[in-house]
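[1] structure of the sequence below:
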Amino acid sequence: MTERTASSALMPLSEALGILLRGVEPVASTTLPLADAVGRVAAEDVPAAADRPARRTALRDGWAVRADDAVGASAYAPVALAAPPSWVEAGETLPDGTDTVLPPEAIEASGPIAEIVADAPAGAGTRLAAGDLAAGSLILAAGQRIRPVHALAKPASDPVRVRLPRVAIVLARSGAEARAATLRSLVERAGAAVSGIVAPARGPAALAAALVAETADLCLVVGGTGFGREDHAAASLARAGRLAAHGLALRPGESAGFGRAEGRPVLLLPGAPEAMLAAFLVLARPLLRALAGAAPEAARAAPLLRKVSSAIGLSEIVFVAEGAGGVDPLGSAELALHRLLLARGAILVPPEREGYPEGTSVEIMPL
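    Below is the predicted model:
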């Protein structure tokens, strides 16, 4: 059981992440209807049960014909049909013996006589059997985040297996309700679920008892991470289990920490809004991905509209706003709330860099 004092060395972010994620396994899977699983992480592959469509279907409203019957047809050389063609609506199965859908104006009919006045290549206006999905093809792969578009391939009521980490938000200091609401949204967007928001009585004993009693997969302790007289988060975690780190080479977020209580990970997030968000982005989000068994996702990059300066030796989070053709840096530590409200994401400046020049393409961590 360890505890960092105000004079102790700060742990590098890369080292902290290695310790934090060591031995973390995905949580057990659970079943949800697809409609309720959007935003969660699939626990297993989801294949298509059958060909879609089962037979050739129309992609447009029009006349179902055999392409060979329409070859060379034009307004100057119409092709007479032995019988009026069948009209089909988009999405309908084509009648037997047809393979093409001509647009409405391609057929001129007068009583029982119908003529084709425009041809089309075979298959025009149609979708082949299995053209949408072939039986056995993957709708979802294990580790993939479920998106609203996936409901187009599978009924919304169908069950899917997901990994849904449960997160408890523990308020170590009073007045942190707004921060808890922000964390709840961030946790949900990360594919997890908030199991509860706990506000224990003041003091290290009560906070430690709350951490021991909690059964969630992850506890996020908000506030009380500094070195003031009323900051008991680190001491409480040490009392409840094991304090692995307190004090990171992260700006903002130097007073963040983590450890375990009852075998479950506990993150100590600073109470200052910009520091809380920074620690969530670089610590909680990777941990939630590991607990959910999420596969790596493609990162978004954008050029900087202004240069960013940073101190060597610290991993620095710089919040950014959207701008014309790139992102505009807003600032880092001690960022005023009216500026933080403009943020749409953040970038991480590694400890070996002094910043980035204007125009550098940087990876954006979304907020």
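[2] switch to C-alpha atoms for all contacts and neighbour counts from now on
    Fine.
[3] where's Ala181 relative to Thr93, distance?
    Going from Ala181 to Thr93 by C-alpha to C-alpha, to the nearest Å gives 50 Å.
[4] helix or strand for Ile347, which one?
    With secondary structure defined by DSSP states H and E, Ile347 is part of strand 345-349.
[5] another one to check against the first:
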Amino acid sequence: MSDRKQFRDLVAPEVAREAIASLDLTPEPETVRLADARGRVLAERIDADLDVPGFDRASVDGYAVRGRDTFGADEADPVELNLVGTVHAGAEPDVAVGDGEAVEISTGAVMPDGADAVVMVERTETRSAGSKDTENGASDVVAARTAVAPGDNVMLAGTDVAAGARALGPGTRLTPREIGLLSALGIDEIPVRGRPTVGIVSTGDELVRPGEKLHSERGEIYDVNSYTIAAGVEEAGGEAKLYPHAGDDYEEMERLLLTAAEECDLVLSSGSTSASAVDVIYRVIEERGELLLHGVAVKPGKPMLVGELGTSAYIGLPGYPVSALTIFRTFVAPPIREAAGLPEPETATVSGRMAVRERYGEGRLRLMPAGLVTDADDEMLVYPVDKGSGATTSLVEADGVVAVDPDTEYLDQGETVEVQLFSPDVRAPTLLAVGEDDPALSRLLDRLENPRFLPVGSREGLRRLGGGVPDVAVVAGPVERDVESVDLGGWTREWGLVVPDGNPDGVEGLSDLVDRDLAFLNRGGDAGVRRSLDVALDDLAADRDVERRDLTESIRGFEVGTKGFESPARAVARGEADAGLGLRATAVELGLGFVQVGTESVRVRANPDRAAKAGVEEFASVLGTAADVFEGLAGYDHEQEQN
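    Alright, predicted model coming up:
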């Protein structure tokens, strides 16, 4: 009576995939150093813990000034300012700018106290004051031939990355782009998904490891599969572990397989899976584990095994190298990638249609950073990404580059372009969202498969939604302009003044900012909460029968706002401001005091042409079932979808 294993009931490939999918290959998360993080996948969201840059810095060479001192200056009638010092990049300023003064400053240098703008050096002239007397003696004079407003030619703290912002989400693969962003944030230890450990055992008396002496007269051949499959495991995101060669001896095969099962998440063997009398590996699995299937209706690769051995998953590959590699790539590599959190690979170049018209015409080859987004029909759209050469996040938001010929004046909307991807693993996000940064939004995005969010503010978010590029815009506060959209729902949040713990200055509301000499840190004009503040100041001005400008000019620090929603609160925590515009949730999170001024609505508005897109529908579903997100944030309340 023969004990050979017969292939009587070959399963369909779909059944084999289902059997493999039922195996647990997922390793535990781990922490790695930044230097070792390339290619790994984030296990959890990383928020920025500091502003990048962490200081207000000059974005051009020129002269740091008080913007109001240059008002009215032009080529015919320049404004003369006393030059009182110099600030270089990498040096702490040792000079301040007073009324009618200027400080020479280099690109990237810290803005000195008192200055709020920079006049480009090309728009100035300098001369020696000669015998001109100043309080400190003779000084040079700078003639500014143009006027600048507060904030001109200045990169404010947090412009690149704002403290508290969602820097990278779980599931992000760390390429050199993301490594650069993490470096800019000063993060050295990274929480990543574990790489599944895959033990590889090759069988067959005829096999010899490369480097050993080969006896062809005995029918020996070099072991190809161990190294080929190990390379495939590493390429798929796993960690390959080679075990000593096993012959066709049952006891030795059993020992090696059980050892590998104790040490690895998945055990792969090659050979000894067919119906030959000496192919006995299936007996080890049947007797010491569970054999889920033996034989798949596929060519090549029919004699595949799938089962469990101890706490490890097991897959047996055919012995022929071509068959083994084919089965590995078709059935085994995908679940290894999934366990490691890696996407399916694809070509490093993709074609798409321009989502917007992009003008150029500088007579030079342009490598345009480009982002990818799909429309409701899953057709690829391409949009330009450009936050400036000094912005690290441009790399994170871009998926590749489009080479624009020197003679090209513009790329028209709908024109087909080729995108050279930064990595073959790059995928278009399942959802492209823009608009108001918000702690609830960060938590909602964590529940989506592969979202991308650009924190451009409510006003800019609406503008971009009207331009047709993003899938959705997140809009907070009163809306000055409207665009055609589909309302997916939203929430409300309490906003007001974040103050030090215990509110030592006894701040009660906006009137204190107007009537008292308190240092205030505002938000930028694109923020929805800034618009809510403006409306509240309109009401206060009406009550006092004055113009709103009369109130804002009395608030110290009102003119220059920050990008990040946490930045004002963090400035208060550091003792750099008496009050900052912010949210109750932020104040509670940072252990600060809070004076409520109002409650504002935050709405998620969808591009009407993308309402049926899978990523948009997924976001709408998550938004409708995320009551726990809002319950966990102070001052938040979940709103229902508007009709």
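[6] how about the strands in the stretch 301-450 of structure 2?
    Along the stretch 301-450 of structure 2, the stretches classed as strands by DSSP state E, counting those that start in this stretch are 305-309, 312-317, 349-354, 358-359, 366-374, 380-384, 400-404, 410-411, 416-421, 431-435.
[7] the fourth one packs against which elements?
    Other helices and strands packing on strand 358-359 of structure 2, by 3 or more C-alpha pairs under 8 Å, 6 or more residues apart in numbering; DSSP states H and E, are strand 410-411.
[8] could you tell me where the strand it packs on falls in structure 1?
    Counting by TM-score structural alignment, strand 410-411 of structure 2 pairs with no residue of structure 1.
[9] next one: that strand to chain centre, how far?
    The gap between where strand 410-411 of structure 2 is centred and where its chain is centred comes out at 28 Å by C-alpha atoms, centre = their mean, to the nearest Å.
[10] and the contacts of the lengthiest helix in structure 1?
    Once structure 1 is assigned using DSSP state H, the helix that runs over the most residues is helix 177-189. By C-alpha atoms under 8 Å, 6 or more residues apart in numbering, the list of residues contacting helix 177-189 of structure 1 from outside reads 39, 167, 169, 171, 193-194, 197, 222, 271, 273, 367.
[11] so which of these sit within helices?
    Among these, DSSP H puts Pro273 in helices.
[12] could you point out the helix or strand that follows the helix or strand harbouring Ala234 of structure 1?
    Counting by DSSP H and E, the secondary-structure element that holds Ala234 of structure 1 is helix 233-240. Next along the chain after helix 233-240 of structure 1, taking DSSP H and E as the criterion, comes strand 242-246.
[13] packing partners for that next one?
    Short answer (3+ C-alpha pairs under 8 Å, 6+ apart): strand 242-246 of structure 1 packs on helix 233-240, strand 257-261.
[14] recalculate using a threshold of 6 Å.
    In this structure, strand 242-246 of structure 1 packs against strand 257-261, with contacts taken as 3 or more C-alpha pairs under 6 Å, 6 or more residues apart in numbering; DSSP states H and E.
[15] average offset between the strand it packs on and structure 2?
    When structure 2 is superposed, strand 257-261 of structure 1 averages 1.5 Å from its matched positions, counting by mean C-alpha distance after the TM-score superposition for structure 1.
[16] in structure 2, what residues pair with that strand?
    So strand 257-261 of structure 1 is aligned with residues 305-309, judged by TM-score structural alignment.
[17] need the contact partners of the matching stretch.
    Stretch 305-309 of structure 2 is contacted by residues 289-294, 314-316 when judged by C-alpha atoms under 6 Å, 6 or more residues apart in numbering.
[18] at 7 Å what do you get?
    With contact meaning C-alpha atoms under 7 Å, 6 or more residues apart in numbering, stretch 305-309 of structure 2 is reached by 20, 261, 273, 285, 288-295, 313-317.
[19] again with stretch 119-131 of structure 2
    Contacts made with stretch 119-131 of structure 2 from outside it, assessed by C-alpha under 7 Å, 6+ apart, are listed as 60-64, 138-146, 148.
[20] for stretch 14-32 of structure 1, same thing?
    Counting by C-alpha under 7 Å, 6+ apart, the neighbours of stretch 14-32 of structure 1 from elsewhere in the structure are 43, 159-163, 165, 283, 287, 290-293.
[21] please apply the same query to stretch 39-52 of structure 2.
    Surrounding stretch 39-52 of structure 2, the residues in contact under the criterion C-alpha under 7 Å, 6+ apart are 29, 157-175, 185, 191-193, 341.
[22] dump the residue contacts of the residue nearest the centre of structure 2.
    In structure 2, the C-alpha closest to the average C-alpha coordinate belongs to Leu168, at a distance of 3.6 Å (C-alpha atoms, centre = their mean). Neighbouring residues of Leu168 of structure 2 by C-alpha under 7 Å, 6+ apart: 45-47.
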